Structure formats: structure tokens, C-alpha cells
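> compute the structure for the input listed below.
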Amino acid sequence: MAANNIDEVVDGLAGIVRDSVRDADRAGYFAALYRQVTVEVRRGIHTGLFDDGPRMDRFDTLFGNRYFDAYDAWRRDRTGPRCWREAFGLLHDPDTIIVQHLMLGVNAHINLDLAISAADTSPGEAIHALKRDFLLINDILARAVLAVQGAVGSVSPYLWLLDKFGGRTDEQILDFSIRRSRQEAWDNALLLAGQSGARRERTIDLLDARAALLARLIARPGGLVRPAIQLIQSTENKDVSTVIEHLDRALDGPPSP
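As a prediction, the model looks like this:
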């Protein structure tokens, strides 16, 4: 699938969510989070939040299409960027918990796709004018992530163990990962905006390799996190379709019991 504007990105994500609910496909976990973030970005465009609404529409469309391309490549023949292959390859793994699926999608989309999309939107010196709008998305992401993580807690009641054993007692798990990664994505966007040809492709390949390594660390953490994940998994809601629908309503109001 290929989107021509942010409305089509939202529609495409909604379609993946619907298909995932129908097929009990864990791809719907990240798609539900991403759809809600995109809806909030679209609202920001319509309300004049960004300095340049049409530019943000182009940016979000390029960003969305990178996800759609990776999703389609995996469905077609198990190809695509390495970091996305790591994420999609765990969709049928019953030992991977809900928040890991979300973090794997966040990792691939932000640590690889975001910088490329920003540089494609505003190449060369034009990248500097994009910075304020780029960073404004942090606030949108923070709101969406807090809502979605609250929803995850409703279907994964022992999720708090990741904070306890992962050493992040004062930060939300997903919010921590996203904020740190987005700053790095901006630095990488500045780099890519000034590159072309083989040099640019080499940089993208290195970003993909790094994101793939991070994906493996997310999927198979060491130390006390591993037994914590096993306990979390044993208590999670195992009805994939129900979990997707629950996550997809996260921004509609407080999580249901």
C-alpha cells in the first residue's frame, strides 16, 4: 500500500488494525499505537500547531509509507529492513510480551525510518527549518504513549516488573525509549540531509544494522529482566484480537478494567 497524504496513512493503519483483529495478528499492537499517534499529528496540522502544516503532512506521509513498505515486504516474501524483520519475525512468538512488540515497532520506525523521512522531507539546509515541528511531535508521542501504556497495564497486570527490574523506576518504559530515540533520530536526520548516493545508502545501512541490534536486545534482554518478562507473559491477556481493540481505544478515554 502507498499513501498520498496523512488521511491515507490513517486509513491504511486502520486497515491493518482491522485485519489484525480479524486474524488475531500481533502486528495490530504497534499499528494501533501508530494509528493513534498519526491521528493526533493530523489534529495538530488542522489546528495550526505546526509551523508548516503542508510540510508536516508530507513528512508524515513519507514516514507512514516507510512502515507500509516494510509491512508489505515482510508479508510478501519476508524481506525489508533488518530491524523490521526482527520486529515482524517475533509476531508469532508466544513468549514476546505486548510491550516488547510495541517497543520493537517503535525502535524500527524511529531509529531507522524517522531520520530518513525527515531528510527526504527537507533535504540539505532546509532540514534546519523542520526542527521545531519535528520536536513538537515529542509532546504528541508522550500523550499517546502514556495512554497506550496505561491500556497495556490493563491487559498486562505485571508490567510494572519491567520498571522494577529494568532500572527505570521513575520513567514510563515506552516514553523513555521514544524520547531518547527521537533525539538521536534528529541528529541522524541532519546527517542524512547533507548526504546523497552511496554515502547516504551506507549511513542508512548502518542505522538499520544498529536498530536491528537494538531489536535483538529488546527481544532477548538479559539479567533480571528475562525472568520478569516470563512472569509478565504468564499473566497477560492471551486474546490477541481483544488486546488490539483495547489498545486501539487507548486515546478515547481511561483504560477499561
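> for the rest of this, base every contact and every neighbour count on C-alpha atoms.
Noted.
> R226 and R220 touch, don't they?
Yes - because the distance of 7.3 Å satisfies C-alpha atoms under 8 Å, R226 is recorded as touching R220.
> got a list of contacts for stretch 52-59?
Contacts with stretch 52-59, where a contact means C-alpha atoms under 8 Å, 6 or more residues apart in numbering, come from N5, I6, R42, I45, H46, F50, S117, A118, T121, D133.
> err, stretch 8-24, not the other one
Taking C-alpha under 8 Å, 6+ apart as the rule, stretch 8-24 contacts 1, 3, 25-29, 31-32, 34-35, 38-39, 61, 64-65, 239-242, 244-245, 248.
> which members of those are classed as buried?
For those, a burial check counting by 16 or more other C-alpha atoms under 10 Å picks out 3, 25-29, 31-32, 34-35, 38-39, 61, 64-65, 240-241, 244-245, 248.
> of these, which belong to helices?
If you go by DSSP state H, those have 27-29, 31-32, 34-35, 38-39, 61, 64-65, 240-241, 244-245, 248 in helices.
> I6 reaches D60, doesn't it?
Yes - here I6 reaches D60: they are 6.2 Å apart, a contact under C-alpha under 8 Å.
> nearest the geometric middle of the chain, what residue?
V106 (2.8 Å; C-alpha atoms, centre = their mean).
> quick one: the helix or strand hosting that one to helix 240-248, angle?
Using DSSP states H and E, V106 falls within helix 98-108. Per axes from the mean of the first three to the mean of the last three C-alpha atoms, to 10 degrees, the angle that helix 98-108 makes with helix 240-248 is 60 degrees.
> this one next, for a side-by-side:
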Amino acid sequence: MEAVLARMRALDERLPAQDGVAVFNRVYLTVTETLYERISHGGFPAPRRARELSARFAERYLSAVEADRPPACWRPLLQYRRHPGVRPLQHALAGINAHIGHDLALAVVATCHSLDCEPRALEADFDRVGDTLVALEERIREDLMPGPDLLEIADPLTHLLGSWSLERARSGAWAAARLLWTLRRSPELAEEFEESLDAGVGLVGRCLLTPTSRIPRTTWTFAPLA
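So this is what the prediction gives:
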């Protein structure tokens, strides 16, 4: 995990503070550091499994934001990362959506292959990692939530905040991981399901990044993707 933490810290130093990816990276870095501390100090019954799962999980995010052609689930955040009509809270939630909705399931499957175990062997570690991710969402809402007056004015933001649930995304990730593991002997079906999962999570992310204020078109551009 030291390697992924170093990469996240380097990303934090490199990106402008207002960049949408930087917003997500800051809170995710804090939570990953907390997770690493808990694993190191006996907070997980099987530290090797927890460390492997957490590292593979974080690596998927880092690979996505550094890729020339990122997965579909990450493209909305990367395209809207500098849009002035999208608030930091939306950037952060879009990152969580991509990371949990897509990356977590694939990280579970990769960990099972690496450790030669079934998903059920990782369930306790998955739940503990999930509990840490709940703290991630709570921290994001605490640090980035606009004041009540602004929320009353920005009614679309209020609607967006209530339309996504970390618990539902977490449950969906576990179900997706189990299904992908079952499909491991049918590579074509597994690939088809993975592509569908990626696209579906990307669609949700695009909705979460709906601009909540009117901005003249001349003041912003999409971040290019290959």
C-alpha cells in the first residue's frame, strides 16, 4: 500500500487544488491513509487479504486517471474536472461512484485470483473496507457540502445529492464481484458484463456531474480524452 499512497500524494502535489480529480484524490488519500493505519495496527483479522484488496482497489483508480483511454466510468469526472458549473462535492461523489460502482468489484476479483480464494473469503475484509468508505462519504459531505442557504438556492444540487447512495453502490459492487467470479470460466460473458457495468456506472457519474449553475459557454471547455 505504500506505493499507492506515494502515487496519490504525488498526484495531490501535481494537480491544481480546484481540479475535480484533485478534490476526490484529497479525500481518498486521507481515507486510504486511515485504512493503512487500521490494517497495520490489527484492525483487520486477515491483514494480508485486506492489504491486497485495498492496494488493488486504489491501483484501479490511479491507473484510470493516468490512462490515455480511461474506463467509461471515469470519463465524466475527467471531462468535467474543470467545469465551473460543477461543484467540488459533485466531483467527489462522481469519483466515489466510479471507484465503488466499478473498481471495487474488479478489485475483489483480482484479489481472489492473486490469493487463490473465493469471494466469500474476502467478505469480512470487504465489509471493513466498506465501513471505511462510508467515512469517506461522510468526510466529503462534511468538508464540501454547501451551506444551507446555498443548498436552498441550488435545488438541482439538493436533488443530485439525494439520488445516489453509497450503501446501494457498495451492495451492487459485492453482487457484481460474485457474478464476475462465477463467470470467470466464460471469458466472453465476463467481458460483456464488465463492459456493461463500466458503461452503467459512467452514466450515473455523468448525471452526478450535471452543472448546477448557468455558466457562459465561452468560460469553459471539456478536458480532452483520447
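> one step back: now rank the contacts of stretch 52-59 of structure 1 by neighbours and give me the top one.
The member of those that has the most neighbours, counting by other C-alpha atoms under 10 Å, is A118 with 27 neighbours.
> please say which position in structure 2 it maps to.
With TM-score structural alignment as the criterion, A118 of structure 1 lines up with V108 in structure 2.
> next structured bit after the one helix or strand that match maps to?
Using DSSP H and E, V108 of structure 2 falls within helix 105-115. Counting by DSSP H and E, the next helix or strand C-terminal to helix 105-115 of structure 2 is helix 123-144.
> what does that following helix correspond to over in structure 1?
Under TM-score structural alignment, helix 123-144 of structure 2 corresponds to residues 131-152 of structure 1.
> show me what counts as buried in the matching stretch.
Of all the residues in stretch 131-152 of structure 1, those buried under the rule 16+ other C-alpha under 10 Å are 133-134, 137-138, 140-142, 144-152.
> check stretch 83-93 of structure 1 too.
Of all the residues in stretch 83-93 of structure 1, those buried under the rule 16+ other C-alpha under 10 Å are C83, W84, R85, E86, A87, F88, L90, L91.
> what residues does it touch?
Against stretch 83-93 of structure 1 from outside (C-alpha under 8 Å, 6+ apart): 25-27, 70, 74, 78-79, 96, 101, 104-105, 107-108, 208-209, 211-213, 215-216.
> what's near enough to touch whatever residue of structure 2 lines up with D208 of structure 1?
When structure 2 is aligned by TM-score structural alignment, D208 of structure 1 is paired with D198. Contact analysis of D198 of structure 2 by C-alpha under 8 Å, 6+ apart lists P71, A72, C73, H102.
> out of the residues you listed, list just those in strands.
The members of these all map outside strands under DSSP state E.
> most neighbours, which of these?
Most neighbours among the contacts of D198 of structure 2, by other C-alpha under 10 Å: H102, with 31 neighbours.
> element containing G12 of structure 1?
Element membership for G12 of structure 1, per DSSP H and E: helix 6-23.
> buried stuff in that helix?
Within helix 6-23 of structure 1, the residues that count as buried by 16+ other C-alpha under 10 Å are I6, E8, V9, V10, G12, L13, A14, I16, V17, R18, S20, V21.
> distance to I178 of structure 1 added to the residues you listed, as TSV?
What follows is the buried residues of helix 6-23 of structure 1, written out as TSV (distance: C-alpha to C-alpha, whole Å):
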residue	distance to I178 of structure 1
I6	21
E8	24
V9	21
V10	20
G12	23
L13	20
A14	22
I16	22
V17	22
R18	25
S20	24
V21	25
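> which of the residues you listed lies closest to A193 of structure 1?
I6 (22.2 Å; C-alpha to C-alpha).
> now do the contacts for the closest one.
Residues in contact with I6 of structure 1, defined by C-alpha under 8 Å, 6+ apart, are T38, R42, D57, R58, D60, T61.
> determine which two of these are furthest apart.
So, those by C-alpha to C-alpha: farthest apart are T38 and R58, at 12.5 Å.
> does L112 of structure 1 touch I204 like I think?
Yes - counting by C-alpha under 8 Å, L112 of structure 1 touches I204, with 7.4 Å between them.
> output the residue interval of structure 2 matched by stretch 41-60 of structure 1.
Counting by TM-score structural alignment, stretch 41-60 of structure 1 sits on residues 35-54 of structure 2.
> go through that stretch and flag the buried ones.
L35, Y36, I39, F44, P47, R49, A50, R51, E52, L53, S54.
> if I look at the first one, how far off is A55 of structure 2?
In this structure, L35 of structure 2 lies at 10 Å from A55 of structure 2, with C-alpha to C-alpha, to the nearest Å as the measure.
> same thing with the third one?
Between I39 of structure 2 and A55 of structure 2 the distance, using C-alpha to C-alpha, works out to 12 Å.
> now do the fifth one
Counting by C-alpha to C-alpha, the separation of P47 of structure 2 from A55 of structure 2 is 12 Å.
> how about the second one?
Here Y36 of structure 2 is placed at a distance of 10 Å from A55 of structure 2 (C-alpha to C-alpha).
> cool, and I140 of structure 2?
I140 of structure 2 is 21 Å from A55 of structure 2, by C-alpha to C-alpha.
> before we move on, what about V4 of structure 2?
V4 of structure 2 sits 7 Å away from A55 of structure 2, going by C-alpha to C-alpha.
> then E137 of structure 2?
Distance from E137 of structure 2 to A55 of structure 2, counting by C-alpha to C-alpha: 19 Å.
> ok, E123 of structure 2 next?
From E123 of structure 2 to A55 of structure 2 the distance is 16 Å (C-alpha to C-alpha).
> swap in A10 of structure 2?
16 Å.
> check D198 of structure 2 too.
With C-alpha to C-alpha as the criterion, D198 of structure 2 and A55 of structure 2 are 20 Å apart.
> again, but for I153 of structure 2
For I153 of structure 2 relative to A55 of structure 2 (C-alpha to C-alpha), the value is 40 Å.
> alright, that wraps it up for me.
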